[in-house]
Every structure is written in C-alpha cells, then in structure tokens.
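Visitor: Here's my sequence, what's the structure:
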Amino acid sequence: MCDPYSEIISLLQPQASYSKLVHASGAFRVRRDDMDDTFYCSLLSGQACLKIDGKEPLILVAGDFVLIPAAKSFTFSSVDPPPSKGLLSQPVEGEDGIFRLGPPDTEPSVQQLIGHCTFASPDAELLVSLLPDMVVVHGEGRLAALTGFLRDEARSDRPARSAVVEHLLQILLIEAFRSAAEPCATAGLLRGLADLRIGPILRAMHAAPDRSWTVPELAREAGLSRSAFFARFNQIVGVAPMSYLLNWRMTLAKHMLRSGQQSISEIANRIGYGSPSAFSTAFTRYVGSPPARYSKAIECE
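Guide: The predicted model follows:
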C-alpha cells in the first residue's frame, strides 16, 4: 500500500536547523515572528500555552508533542503563573548546554525539547502546503524519545551525522503524522487520508501516478457521484482532485529530472503522459520552462 506521507517527507529532504533542551520556571513568554522553519516541541514536564496567530490558545501538558510544519508567528508561555502583560523572555544558555527561562538557580517547573528543521527540496513550499498546519499528539512516548535522539545526534561529531539526522527527522515527522489522535480540522493531506472515501483515492493516485485518472473514475472508486466527490475532495484536501494530481505528477517529474537518471520519455511514461511531447507541454505550462531546459539548469547550479 502506498504511503503518501512517506513519499512527501522523503522528497522534502528535512534538515535540522537546531534543537535544544529548555528549562523554565516562574512566569515566561517567548515570542517568535516570521519563522519559515518547521517547529516541533515535546513537553517533558509541567504545562505551557502555545498560541499560534489566528488560532485558539493550546494548553500542552507533560507527554504532549506538537508539530507545526510552517510556523510564521507564535507565542509560548507559562500557564501557572501566567505571564504579565507585555512580558517577553529570552532563553539563556547555561554551561551545561541547557537553555533556561526565568531564574537560573530555581527548580524548573517546565521542561521541553524543542527544535526547528528546514527542507532542502526546491518544491518545499508546494509539499508543505499538502501537510496540516499543526499536529498535536498526546502521551506518545516514542516522539519524545525520537526528539531526544535527534538532539543528541545533531550536537554530536560522529561519522555520518548529517545522514543520521536526516533519517531521524524523517522518522520523527512521519511518526508525528501517524500518531495524531484525531483527523486535522483544517484541509490538507492528513485530513484527506483520514477520510473513508477520500483516503483510498489519495493512496491510489500516489500508488499509480501513471494511470489516466479522470474525475468520474475517481468518483466511482470513492463510491460517490461526480459532483459529491469533487466537492468533498476540494473541501477536505483543499484543492480540486485533478489539481492535486497535476501538482503531484509535476513534483515527481521535477525530482526525477533533478536526479538525471531517467530520460524525458521514461519520466513522461511514469507520470501518466502518453508521449514526451504531451509531457513537455504540460511541464512547460506548469513550471515555465521545458523539461530539457529545466534539467540543464539544474546541472549548471
């Protein structure tokens, strides 16, 4: 069975920006603006409030894990005691490598492992748009363990560190998505995969991008009328069925062209185009340059 999340996360090529252990005591509030990285946090003890702009505040307790694939702005603050109006705290790194909020010699009431990662894929913006804007997992110890392994590896100087960090990040992201306790409320791939009618269709499109899919055929596979399927897919995934399929085919095509291991004819066949010319026309319209020129530009970088 095809696993769309594994495919997407593999194509994203996640890389660790940094991760750190943070101890906090007393009242605190940390504010981050204009963040383009993916943010994750594993709360080891205590409670904290996460407020993402435009969303209701979220109270995290020990054992909770939160993943935000595209966190632009958010606030992380204490619950008891609540921070005073206008308070902004700056974490201070100690000699032991632990960052602290509040008095450094006070027993911490909140302990958390946090981190950021970036995506090396040129198609990161498109791929991230397929992911939910936030995932919260309650009481899943494996995520805390993975976060700890990732932090230790990122801070080490062991051989093949970069490869191990990338694989650990992939595992962490996949584990977070599949451990989500309930379907995401916002449109996206996670919500689509959780839907009994749309989930099998998404897996089928990922498993066979070379198949000549049509909306009527997809609707029959889903057991819905054409209009009901189109409306449901659009509402749950956030884009129309054929737009999703086109985006995925072109993402695969760009990845294969960058690898330089397959001819344009082979790529056209693998993603469902009857001829190289039909593929070239669709690719040029979507990307803005023909496949051959796109491939040569990659080689010159």
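Visitor: CA only for contacts and neighbour counts going forward, please
Guide: OK.
Visitor: Sketch out the strands for the protein, chain order is fine.
Guide: 14-24, 29-32, 38-45, 47-52, 58-61, 65-68, 74-77, 92-93, 99-101, 110-119, 135-137 (DSSP state E).
Visitor: export those to CSV and tack on distance to residue 83 and mean neighbour count?
Guide: As requested, the strands of the chain are exported to CSV (distance: least, CA to CA, whole Å; neighbours: other CA atoms under 10 Å):
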stretch, distance to residue 83, mean neighbour count
strand 14-24, 12, 20
strand 29-32, 6, 16
strand 38-45, 18, 22
strand 47-52, 10, 20
strand 58-61, 14, 17
strand 65-68, 21, 23
strand 74-77, 7, 19
strand 92-93, 18, 15
strand 99-101, 12, 21
strand 110-119, 14, 21
strand 135-137, 23, 22
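Visitor: nearest to residue 154, of the ones you listed?
Guide: Set against residue 154 and scored by CA to CA, the strands of the chain come closest in strand 14-24, at 7.3 Å.
Visitor: this one as well, want them side by side:
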Amino acid sequence: MTEAVDPLAEVVALLQPAARFNKSVSGAGPWRVQRTEPGQSFYGAIVEGACRLLVDGMEPIILRAGDFILIPSVYGFAMASLQDPAGVEISEDNPPPQLPGGEYRLGTVEAEAEVRFLVGHCVFGSPDSSLLVSLLPRLVLVRGEPRLATLVRLVSEEFRAQRPAREMIMARLLEVLLIEALRSGSGFGPEASPGLLRGLADARLAQALRRMHQDPAQAWSVERLAKQAALSRSAFFERFRREVGVAPMEYLLAWRMALAKNLLLRQQAGVAEVAQQVGYSSASTFSVAFGRHVGMPPSRYVQERLQPTQAA
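Guide: Next up, the predicted model:
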C-alpha cells in the first residue's frame, strides 16, 4: 500500500521555516499597535491576560493566554488593549519604553501588566517562499492546544531566565512552535482566506490534493483530479479555485516547479531526471516550462542560486 502523503507537511518542509524572537511585551491601560511591515511574517503568543487582534475585513478577535497567531504575509492589522485605546497608538515616532527586565511596555508604564505576549517574525529559507506562503491562510489562529501552550511557556521561561545559550535554545523552541502552529492551526472563521489549509479542510478536495502531492509526475488533468475528489469536472474546478485560491492545474504546476527547484539545488539529480520526477516527458519540455515559470532555464537558475554559496 502506498504511504499517505501530507501536503501541508511537504509545504512546510519546503518552506524551511525559522522563527526570529523579537521581544517580550506587556500592556496596561489603553494601547494600540498598528503593524504594516510588507512581506514580513508575524507571529504572536499570548502568555497571560488578554488583548484584541484587529484584522482588516474581519471582526475583532479576543486573544487570551495560550493563543498563538501567525500571519504568514503581513498586511494591515493591529493589536490593542481590551479597552478602547482612544487614539493612543504606538508607532516608529512613538516607540514603547523598555522596562529594566528587557520587556517592552505598551500603555501605562506604572500600572500592573494586564497582558503579556511574545512577538517576532518568521523567515523562510525556500527559494519559492512567496508561492508557498500564498498557499497558507492570511491568519492562522491556534487556541486550546496544550502542546502549543507548553511551548509558549518554555519560550517565555527561557527569555526570563537569562541562562547560557539562551538564544540558541529559543531559536529551536520557536522553530518547533511555528511548525506546531501550522500543523494544528487553521484559517480563522468562515471568512478565512483561500489556501492550502482551507482546501485540506474540504474532504473531497483533500483527496485530490493528496494525490497530486503523492504522485506529482502523474499525467494529471482536471478530469482525473475531479474523479479523485468524486466530483464532476466543473464542480471540482470551481470548488478547488474557491477554496485553494488557484485553479487545479495552476496549483499542480506551481507545486511541480517548487519541487524541481528543490531537487535542482540539492544537485542530486540532473535536469533530465528532475524532469521525470516532476512529470515531464523530456528535459527539453521541462526546461521550456521551467523557463516560463521562473524566468530562466534550470542550469542558469542553479548557477545563480549556488554561486554566492560556493564563493563563500
């Protein structure tokens, strides 16, 4: 029996995620922080207390201790106190003060903290990170997960303890935290943006997605994929595009090219072998498709990607 394939695990593995710890933050009284860093991936873990998450186009979300949020590609959103901030906003011109213990304070400095959370940015090592990130929801919210809450607690304790090798330990814990969040999280609410998680939540589409990942070299067509999902061709096509955000064959092409890039950069197979592994009958047809998708032939892509590394 062929071993089942987990599309999300494959995407996460290719993304090569790493989490960078930025700061430990506490808040008291009214406060609001607007975040608009384009292209950055943001995460936040609520350690104690509660605050609000304000996302463009969504109802405010109350975040409580143990909750973890991941925004794979930052767009307009804010975090704020439960009470109305009444125009109080933190910005580059009005940065929060840093307390003696290294914690940053939002709102009233003298008052006892009403909420504490850890925030930072994620980085992805994949050369196809923009494509792969686009397959994730705009917002991943995880709550009620004991394993995740334990990881958040360990990160918080490590930050406060000031022990040797603290940065190394925190980097490893945050990486596990990020992967655990992607594994157990989901797009929040019925307004969740299209993406891989939403597609996998649909039992019919999940069958087609798993088959594409299980055998990317197969001569797939919309009709054959629709059969895997037990849907008519038209129903499958519309449902896939609505839930995943792209057409089935567009998703398949993008996934094949992501795999091809990874195989080429590992230099464990030639162009002809890579072509065969991702579903092309010859090296020439693969090179043409790769050139159209990437903007350069496979050989040049490898040369440009590996040259800085080899020179170093």
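Visitor: got CSV for the strands of the first structure, with distance to residue 1 of the first structure too?
Guide: Shown next, in CSV, are these (distance: least, CA to CA, whole Å):
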stretch, distance to residue 1 of the first structure
strand 14-24, 24
strand 29-32, 39
strand 38-45, 28
strand 47-52, 35
strand 58-61, 34
strand 65-68, 25
strand 74-77, 37
strand 92-93, 46
strand 99-101, 43
strand 110-119, 26
strand 135-137, 23
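Visitor: List just the one of those that sits closest to residue 173 of the first structure.
Guide: strand 65-68 (8.1 Å).
Visitor: quick one: what's aligned to residue 147 of the second structure in the first structure?
Guide: Using TM-score structural alignment, the partner of residue 147 of the second structure in the first structure is residue 142.
Visitor: ok, how many other residues are close to its match?
Guide: For residue 142 of the first structure, the neighbour count with other CA atoms under 10 Å is 14.
Visitor: hang on, the earlier thing: so which of the strands of the first structure gets nearest residue 223 of the first structure?
Guide: strand 135-137 (29.1 Å).
Visitor: Run through the neighbouring helices and strands of the closest one.
Guide: Contact analysis of strand 135-137 of the first structure by 3 or more CA pairs under 8 Å, 6 or more residues apart in numbering; DSSP states H and E lists strand 65-68, helix 161-178 as its packing neighbours.
Visitor: still on that earlier bit, report the separation between the match of residue 147 of the second structure and residue 65 of the first structure.
Guide: 10 Å (CA to CA, to the nearest Å).
Visitor: Please apply the same query to residue 241 of the first structure.
Guide: Where residue 65 of the first structure is concerned, residue 241 of the first structure sits at a distance of 31 Å (CA to CA).
Visitor: Identify the residue of the second structure aligned to residue 279 of the first structure.
Guide: When the second structure is aligned by TM-score structural alignment, the residue opposite residue 279 of the first structure is residue 286.
Visitor: swap in residue 37 of the first structure?
Guide: Under TM-score structural alignment, residue 37 of the first structure pairs with residue 40 in the second structure.
Visitor: pretty sure that match is touching residue 120, no?
Guide: No. Residue 40 of the second structure lies out of contact with residue 120 (CA atoms under 8 Å); the separation is 9.9 Å.
Visitor: Residue 206 of the first structure touches residue 5, doesn't it?
Guide: No. Counting by CA under 8 Å, residue 206 of the first structure does not reach residue 5; the two are 9.9 Å apart.
Visitor: Tell me the counterpart of residue 260 of the first structure in the second structure.
Guide: In the second structure, residue 260 of the first structure lands on residue 267 (TM-score structural alignment).
Visitor: Ok, residue 180 of the first structure next?
Guide: Checking with TM-score structural alignment, residue 180 of the first structure has residue 185 as its match.
Visitor: Could you find the closest non-adjacent residue to the residue minimising distance to the centre of the first structure?
Guide: With distances taken as CA atoms, centre = their mean, the residue of the first structure nearest its centroid is residue 69 (4.3 Å). Spatial nearest neighbour of residue 69 of the first structure, excluding adjacent residues (CA to CA, 6 or more residues apart in numbering): residue 38 at 4.3 Å.
Visitor: for that neighbour, what are its contacts?
Guide: By CA atoms under 8 Å, 6 or more residues apart in numbering, the contact set of residue 38 of the first structure is 67-71, 116-118.
Visitor: Please point out which of these the second structure shares.
Guide: For those, the aligned pairs still in contact in the second structure (both residues aligned by TM-score structural alignment, their matches' CA atoms under 8 Å) are 67-71, 116-118.
Visitor: And these, which two are furthest apart?
Guide: 67 and 118 (13.1 Å).
Visitor: Give the buried residues for stretch 301-311 of the second structure.
Guide: Neighbour counts over stretch 301-311 of the second structure (16 or more other CA atoms under 10 Å) mark 301-302 as buried.
Visitor: And the contacts of that stretch?
Guide: With contact meaning CA under 8 Å, 6+ apart, stretch 301-311 of the second structure is reached by 264-265.
Visitor: Next: stretch 147-160 of the first structure.
Guide: The contact list for stretch 147-160 of the first structure (CA under 8 Å, 6+ apart) reads 16, 18-20, 42, 113, 161-162, 164-165, 168-169, 172.
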